[in-house]
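[1] can you look at this prediction? I've put the sequence above it.
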Amino acid sequence: MDGVTIIDHPLVQHKLSLMRKKETSTASFRRLLREISTLLCYEVTRDLKITHETIETPMCEMQAPLLEGKKLVFASILRAGNGLLEGMLDLVPAARVAHVGLYRNEETLEPVEYYFKAPESMADRLTIVVDPMLATANSAILAVERLKQQGASNMRFLCLLAAPDGLERFTKAHPDVPVFTASIDSHLDENGYIVPGLGDAGDRMYGTK
């Protein structure tokens, strides 16, 4: 699918399989999510622009590569997005953070916003939107719309799992926002959950299932 990248690194796939197991404990799920988010962050930032600066090592002077431009923004779709956010901040601790608070109406499956806070000068920064699951895509579509209203113009969406229907809806709504995911699963069930999936990521991460 155009605009979609599957991150198929063996370590990513191994950790994802462990997370899928229903017997995986809350503590283990949380640890695995933090670990896998660092690996996903590595892939989604692979083509960041760099510049060169003269530095002095203990041995000599050299032209050293450094990231170019303003610091990244990681935009977490609450609450489950924070599980990916923490591991990504381990890798890029200077990143700015936006929070988009959404919950899903279980009857209509439509997202309801309850919180939004984002940095200024979004237009000048690459924004990586994170949420473990891209299921119906309703929350992801709304979150990206809100970030665009804040001025974000260069965005990427990062998730663990995606459903084909959700991917189709998201890429149609936001064709300018590429998607990075570890897996495209089979389908959504009647309740809008990804199958085979891994259950509710937020519940499994916080022990509220």
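    That came through, no problem. Residues are numbered from 1 along each chain as shown.

[2] contacts, neighbours, all on C-alpha from now
    Noted.

[3] grab the nearest non-local neighbour of Gln13.
    Nearest residue to Gln13, sequence neighbours excluded (CA to CA, 6 or more residues apart in numbering): Ala182, at 7.1 Å.

[4] and that neighbour, that's in a strand?
    Yes - assessed by DSSP: H, G, I helix; E, B strand; the rest coil, Ala182 belongs to a strand.

[5] tell me which residue lies nearest the centroid of this structure.
    Val130 (2.3 Å; CA atoms, centre = their mean).

[6] quick one: residues contacting that one.
    Taking CA atoms under 8 Å, 6 or more residues apart in numbering, we find Val130 in contact with Phe74, Ala75, Ser76, Ile77, Gly81, Leu84, Leu85, Phe157, Leu158, Cys159.

[7] rebuild those as JSON lines, extending it with distance to Leu102.
    Compiled in JSON lines, the contacts of Val130 are given as follows (distance: CA to CA, whole Å):
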{"residue": "Phe74", "distance to Leu102": "16"}
{"residue": "Ala75", "distance to Leu102": "12"}
{"residue": "Ser76", "distance to Leu102": "10"}
{"residue": "Ile77", "distance to Leu102": "7"}
{"residue": "Gly81", "distance to Leu102": "10"}
{"residue": "Leu84", "distance to Leu102": "16"}
{"residue": "Leu85", "distance to Leu102": "16"}
{"residue": "Phe157", "distance to Leu102": "16"}
{"residue": "Leu158", "distance to Leu102": "17"}
{"residue": "Cys159", "distance to Leu102": "16"}
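
[8] okay, pairing it with this:
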Amino acid sequence: MRTHVVDHPLVSHKLTTLRDESTDSPTFRRLTDELVTLLAYEATREVRVNEVTIQTPVSEATGVKLASPKPLVVPILRAGLGMLDGMMRLLPTAEVGFLGMIRNEETLAASTYAERLPEDLSGRQCYVLDPMLATGGTLAAAIRFLTDRGADDITCICLLVAPEGVAALEQELSDLDVPVAVVTAAMDERLNEKGYIVPGLGDAGDRLYGVAQ
């Protein structure tokens, strides 16, 4: 598994404001959208393309177009939805599937409660959107779900990751014969006793959408 921390001043600037507890939900959503587009630029460096010949107003030219089957973008509900627009702005012709996963706050184990994905993902590159890689349980379960359906290349885009989550993900997927990459804005210090990333930015879903009472 490959982990890539994007080192760019704009990424760091936007992430700093996201971390600030005084940042309201509308601003948090906008900055998440902008930050994901920056991360997606790095995450799609290995996107599959085919060479094509086109006619410019002056002459023929050789270029590339996205290969078929098209990439599949998979936000993990609910917080991953806040990352979708930023990803699709960069990759508008990609297809979108949805995966609903929930983490048990006591056992930290992840389970699937909803999905809208093709039954056959053979030959598909998948881009998984999940704001936080904390314990690694949710992301590992999502990757297994996709590879069980045939996905053969997976890149995860996360706003933040914790060292414990990266290590757990590497261990959980050690037997997986599929390339997996994690692209993130920062590797934080650690997890606290509740499984939250420190210093982190709090609960991404709550900060994106508020807390339903």
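    Arrived safely, thanks for sending. This structure is a prediction, so every number in the text was calculated from the model and none was measured.

[9] quick check: TM-score for this pair?
    Superposed pair, TM-score by TM-score structural alignment, normalised by the length of the first structure: 0.93. Supporting alignment: 208 aligned residues with a CA RMSD of 1.6 Å.

[10] before we move on, the earlier item: for Ser139 of the first structure, see how far away the residue nearest to the centre of the first structure is.
    With distances taken as CA to CA, to the nearest Å, Val130 of the first structure is found 11 Å from Ser139 of the first structure.

[11] find residues that contact each of the two.
    With CA under 8 Å, 6+ apart as the test, Val130 of the first structure and Ser139 both reach Ile77.

[12] one step back: quick one: map the residue nearest to Gln13 of the first structure onto the second structure.
    Here Ala182 of the first structure is matched to Ala185 in the second structure, going by TM-score structural alignment.

[13] OK, contacts around the nearest residue to Ile184 of the first structure once chain neighbours are set aside?
    Nearest non-adjacent residue to Ile184 of the first structure, counting by CA to CA, 6+ apart: Ala162, 4.8 Å away. Contacts for Ala162 of the first structure (CA under 8 Å, 6+ apart) come out as Met133, Leu134, Ala135, Thr181, Ser183, Ile184, Asp185, Ile194.

[14] now do 7 Å
    Met133, Leu134, Ala135, Thr181, Ser183, Ile184, Asp185 (CA atoms under 7 Å, 6 or more residues apart in numbering).

[15] also Leu91 of the first structure?
    Each residue near Leu91 of the first structure by CA under 7 Å, 6+ apart is listed here: Thr38.

[16] the first structure: helices as residue ranges?
    Here the first structure has its helices, by DSSP state H, at 10-20, 26-44, 81-91, 138-149, 164-173, 201-206.

[17] mind giving me a markdown table with these and columns for distance to Tyr103 of the first structure?
    Converted to a markdown table, these look like this (distance: least, CA to CA, whole Å):
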| stretch | distance to Tyr103 of the first structure |
| --- | --- |
| helix 10-20 | 22 |
| helix 26-44 | 20 |
| helix 81-91 | 12 |
| helix 138-149 | 8 |
| helix 164-173 | 17 |
| helix 201-206 | 11 |
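
[18] nearest to Ala118 of the first structure among those helices would be which one?
    helix 138-149 (7.8 Å; CA to CA).

[19] with the second structure superposed, average distance for the closest one?
    Here the mean offset of helix 138-149 of the first structure against the second structure after fitting is 1.0 Å, by mean CA distance after the TM-score superposition for the first structure.

[20] chain center to that helix, what's the gap?
    Put simply, helix 138-149 of the first structure sits 13 Å off its chain's centre (CA atoms, centre = their mean, to the nearest Å).

[21] check stretch 158-178 of the first structure too.
    12 Å.

[22] show me what counts as buried in it.
    By 16 or more other CA atoms under 10 Å, the buried positions in stretch 158-178 of the first structure come out as 158-164, 166-167, 169-171, 177-178.

[23] tell me the one of those residues nearest Pro10 of the first structure?
    Closest approach between those and Pro10 of the first structure, by CA to CA: Leu160, at 14.1 Å.

[24] I'd say the closest one and Pro132 touch.
    Yes - counting by CA atoms under 7 Å, Leu160 of the first structure touches Pro132, with 4.8 Å between them.

[25] okay, and which of the contacts of Val130 of the first structure map to strands?
    If you go by DSSP state E, the contacts of Val130 of the first structure have Phe74, Ala75, Ser76, Ile77, Phe157, Leu158, Cys159 in strands.

[26] which one in the second structure is aligned with the last one?
    So that's Cys159 of the first structure. Cys159 of the first structure maps onto Cys158 in the second structure, by TM-score structural alignment.

[27] wait, its match touches Asp130, no?
    Yes - with contact defined as CA under 7 Å, Cys158 of the second structure and Asp130 form a contacting pair (5.3 Å).

[28] OK, contacts around Glu110 of the first structure?
    Arg104, Asn138 are the contacts of Glu110 of the first structure under CA under 7 Å, 6+ apart.

[29] thinking again about what came up before, got the buried residues of stretch 158-178 of the first structure as CSV, with distance to Cys41 of the first structure columns?
    Below are those laid out as CSV (distance: CA to CA, whole Å):
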residue, distance to Cys41 of the first structure
Leu158, 8
Cys159, 10
Leu160, 11
Leu161, 15
Ala162, 17
Ala163, 20
Pro164, 22
Gly166, 21
Leu167, 20
Arg169, 24
Phe170, 20
Thr171, 20
Val177, 16
Pro178, 14
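
[30] from these, which is closest to Leu33 of the first structure?
    Distances from Leu33 of the first structure to those, taken by CA to CA, are shortest for Leu160, at 9.1 Å.

[31] roughly how far does the closest one sit from Ser28 of the first structure?
    Note on Leu160 of the first structure: its distance to Ser28 of the first structure, by CA to CA, is 16 Å.

[32] apart from its chain neighbours, what residue comes closest to Leu38 of the second structure?
    In space, and not counting its chain neighbours, Leu38 of the second structure is closest to Val11: 7.0 Å by CA to CA, 6+ apart.
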